[in-house]
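Chemist: fold the following.
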Amino acid sequence: MKYISLLGATGSIGRQTLDVIRQHPTEFRLVSMSFGRNVKEGLKAIEEFQPSYVAVQNKEVFDQIRPVVPSNITLNYGPEALIEAAAFEKATILVNAVIGSVGLLPTLQAIKEKKDIAIANKETLVTAGHIVTAAAKENNVNLIPVDSEHSAIFQALQGERHKNIERLIVTASGGSFRDKTRDELKDVTVKQALNHPNWSMGAKITIDSATMMNKGLEVIEAHWLFDLPYDKIDVLLHKESIIHSMVEFHDGSVMAQLGTPDMRVPIQYALTYPDRLPLNTERLNLAKLGQLHFKEADLKRFRCLHFAYESGKIGGTMPTVLNAANEVAVQAFLTDAISFLTIEDLIEEALSKHNVIHNPSLDDIIQVDAETRKYVQSLIS
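Modeler: Have a look, this model is predicted:
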């Protein structure tokens, strides 16, 4: 039995994690969870799984649900509650499925408490990869990727030696606007951007997929997860999202992990690693598919991907700025405050103004994150 803390229980990854737990009640038990403002879904999860600890985003939600949450369940709210949920004493593994850099401090606390980490919150590694990976190593904690691309690489590397890796090939669907030129992106709407062709994801990740920032963040995450330089991490457009990523070895062999686009597969593997369990999911039928398509990722077309590579190579606090600026810009687009292409402009402006701190402390990262958000918001206002 594995005892699970789940941050972001009502989000896309969170709901699919609950489905994995639901399918294997003798293998997994949810002991701690958090959610934001989706009270309806949050209460359904509490009723079904009866966790011992629940953290919610704010006092408003807390006051709303306290009368209906059983008294034997500890309920709290705010950033400290999120940290407590992540490092809950009964938990053996944390599934971090929150969106944004808010996931950083809870992850670090869970690592300190010797919890294995199933990481779906890529911003944690983007903003503070050197701190998180060092902490995991120091505490002998497994850092297991949940993103389909990193899970694919992780699976392909089982039984392999790191010294034999030639490069990682991270695949990308290309998002909602993969077939549009830059001129055609000028007047695209939020509704169009949220219409992802392959995956069902939350709003922020879907917009990141449309700008290809999501893939840029994944490149930085791959750098930290697999300890490889950026010139050994490539991005390949693959519109069907069947090959989730590949590893090329220096003898020319290429190992790929394939499957239908179902996030429950990498979620479950992260929970069962190094074992596997059956999963009720659509099986891959290559004969029915007939063919798969691939195309090089054009860094001039996908500027956010270019920003991510450059930020990662510079290192220090530059990826922190990249992530913070993107989060603010995406939220502004989702509320119709800016146009789609302005997301890129705001990120570029924030990056160009930043004086990099090399080998930053956690306090440095938190400060730079806050300053960047304030600066980008001022540009929008």
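
Chemist: alpha carbons only for contacts and neighbour counts from here, please
Modeler: Noted.

Chemist: can you map out the strands along the stretch 51-200 of the chain?
Modeler: 53-56, 74-77, 93-96, 116-119, 143-145, 165-172 (DSSP state E, counting those that start in this stretch).

Chemist: please give me the structure for this one as well, since I'd like to look at both together:
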Amino acid sequence: MKSISLLGSTGSIGVNVLEVIRHFPDRFRISALAAGENIKLLAEQVLEFQPELLSIGSEENAGKLQKLLPAEYADRIVVGDEGNQLVAAHDTADMTVSAIVGAAGLLPTLAAIEAGKDIGLANKETLVMGGKIVMEAVRRKNVAMLPVDSEHSAIFQALEAGRKKDLQKIILTASGGPFRGKGEKELEVVTLKEALNHPNWEMGRKISIDSATLMNKGLEVIEARWLFDIEAENIEVVVHPQSIIHSLVEFKDGSQIAQLGIPDMRIPIAYALSYPERLELELNSLKLSQCANLEFIEPDHTSFPALKLAFTALEIGGVSPAVLNAANEVAVEAFLQSRISFPEITETVARTMDIVQEGSEDSLEDILRADFLARREAARFIQ
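Modeler: Next comes the predicted model:
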């Protein structure tokens, strides 16, 4: 029986993690849960999975949550960033699944690693912001870092077909989002509703916008650089609208190994939870006879500059990836509030990267300071 601490239990990934655990009660149990503001759903999850510890975003929400739970949970509720770190490092957990959205996932994930927990990583921002520090901690504590994102899970699985030292290139696939093929002028007038309407995946609001700008793929490039210890020049991105091939690796002999499957997050989640075993999921099989027309297209860097910004951040190094991420979070939130247009998301990120540059990737203090400064500058540009 594997005990799981789950960060971000009420988000789209968290809900799917619990769906997998629900179907394998003899294999997994929930040790601790953390969520942000969805009090009602968290209360339902607590009553079903009976965690030993739970965290909620604020003291106010903690009070509201307590009213929905039996009295014995009063001393099991912790709050905010500190609460997330306590959940992440909870004593009885064997694995921590980091599914919090955004920069808020960095410190809890580090806390889990320092506590010796294996990590199921769905929070790409952890490696975008602090990739060097995080992976050094993973090696020092000798824990497993298992990817939950479909693309990184695909790479992880494909790499098992060969030796890491023979790896030549990683090829990340991108759906292209809802605006694939649109030009710059067309993107100036797209609506929030259109941006949230992803053609293949059901995702949260923030990641849906990131997919529409291709920033999500840029963040995945940075994540892959650290997760698989590969330089940026050996990472390629292709747009694959069908989302059937989730990513590929190329070995030095020219062989390319791909992982294929239906677009369902329960597949990579289950593999991370059960690795090296595979669980028998009751999902539809991929029918190759219905996949005759698979497309692979070069990304449009003119209409979708976010991907190039991510490669630029990697090239600059230091705290630039953290700045990219922080500015993007602020800009996406502004777009979700209809305060800026769709193209202004990446314009805000680029302007912020020009301003905030000082700091070392070896210093957690520098990374967190850059995150703070980037948010302030991005908010100033938007204002």
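
Chemist: can you pull the TM-score for these?
Modeler: TM-score for the superposed chains, counting by TM-score structural alignment, normalised by the length of structure 1: 0.98, backed by 381 aligned residues with a CA RMSD of 1.0 Å.

Chemist: could you say which of the strands of the stretch 51-200 of structure 1 is packed most deeply?
Modeler: Mean neighbour count (mean count of other CA atoms under 10 Å) peaks for strand 93-96 among those, with a mean of 28.

Chemist: give me the contacts around that strand.
Modeler: The contact list for strand 93-96 of structure 1, computed with CA atoms under 8 Å, 6 or more residues apart in numbering, reads 2-8, 86-87, 103, 107, 110, 115-121, 271.

Chemist: since we're on residue 40 of structure 2, how many residues are nearby?
Modeler: 12 (other CA atoms under 10 Å).

Chemist: so which bits of the strand or helix carrying it are buried?
Modeler: Element membership for residue 40 of structure 2 (DSSP states H and E) is helix 39-49. By neighbour count on 16 or more other CA atoms under 10 Å, the buried set for helix 39-49 of structure 2 is 39, 42, 43, 45, 46, 49.

Chemist: which one of these is nearest residue 217 of structure 2?
Modeler: residue 42 (29.5 Å; CA to CA).

Chemist: ok, now which ones touch that closest one?
Modeler: Residues in contact with residue 42 of structure 2, defined by CA under 8 Å, 6+ apart, are 9, 10, 35.

Chemist: format these as TSV; extra columns: neighbour count and distance to residue 153 of structure 2.
Modeler: Listed next are the contacts of residue 42 of structure 2 as TSV, based on neighbours: other CA atoms under 10 Å; distance: CA to CA, whole Å:
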residue	neighbour count	distance to residue 153 of structure 2
9	26	20
10	25	22
35	25	24
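
Chemist: re the thing from before, check the mean deviation of the helix holding residue 40 of structure 2 from structure 1.
Modeler: Its matched residues in structure 1 lie on average 1.2 Å from helix 39-49 of structure 2 after superposition (mean CA distance after the TM-score superposition for structure 1).

Chemist: report the distance from that helix to the chain centre.
Modeler: Remark: helix 39-49 of structure 2 is offset 23 Å from the chain centroid, using CA atoms, centre = their mean, to the nearest Å.

Chemist: determine the three-state secondary structure at the equivalent of residue 220 of structure 1 over in structure 2.
Modeler: Aligned by TM-score structural alignment, residue 220 of structure 1 pairs with residue 222 of structure 2. Put simply, residue 222 of structure 2 is helix when judged by DSSP: H, G, I helix; E, B strand; the rest coil.

Chemist: got it, and residue 299 of structure 2?
Modeler: Under three-state DSSP, the three-state class of residue 299 of structure 2 is coil.

Chemist: that one pairs with which position in structure 1?
Modeler: So, by TM-score structural alignment, residue 299 of structure 2 is matched to residue 297.

Chemist: mind listing the helices for the stretch 1-150 of structure 1?
Modeler: For the stretch 1-150 of structure 1, applying DSSP state H, counting those that start in this stretch gives helices covering 12-23, 39-49, 59-65, 79-86, 104-112, 122-138, 148-156.

Chemist: can I get the contacts of residue 42 of structure 2 in JSON lines with distance to residue 179 of structure 2?
Modeler: What follows is the contacts of residue 42 of structure 2, written out as JSON lines (distance: CA to CA, whole Å):
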{"residue": "9", "distance to residue 179 of structure 2": "30"}
{"residue": "10", "distance to residue 179 of structure 2": "28"}
{"residue": "35", "distance to residue 179 of structure 2": "31"}
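
Chemist: from residue 246 of structure 2, how far out is the nearest residue to residue 197 of structure 2 once chain neighbours are set aside?
Modeler: Nearest non-adjacent residue to residue 197 of structure 2, counting by CA to CA, 6 or more residues apart in numbering: residue 178, 6.4 Å away. Taking CA to CA, to the nearest Å as the measure, residue 178 of structure 2 falls 18 Å from residue 246 of structure 2.

Chemist: that older thread, so what's the residue nearest to residue 197 of structure 2 up against?
Modeler: Taking CA under 8 Å, 6+ apart as the test, what residue 178 of structure 2 contacts is 194, 195, 197, 198, 199, 212.

Chemist: try it again at 6 Å.
Modeler: Neighbour list for residue 178 of structure 2: 198, 199, 212 [criterion: CA atoms under 6 Å, 6 or more residues apart in numbering].

Chemist: distance of the last one relative to residue 371 of structure 2?
Modeler: Read it as residue 212 of structure 2. Going from residue 212 of structure 2 to residue 371 of structure 2 by CA to CA gives 23 Å.

Chemist: how about the second one?
Modeler: When CA to CA is the yardstick, residue 199 of structure 2 and residue 371 of structure 2 sit 32 Å from each other.

Chemist: and those two? which has more neighbours close in?
Modeler: Shown here are residue 199 of structure 2 and residue 371; by other CA under 10 Å, residue 371 has more neighbours (23 against 14).
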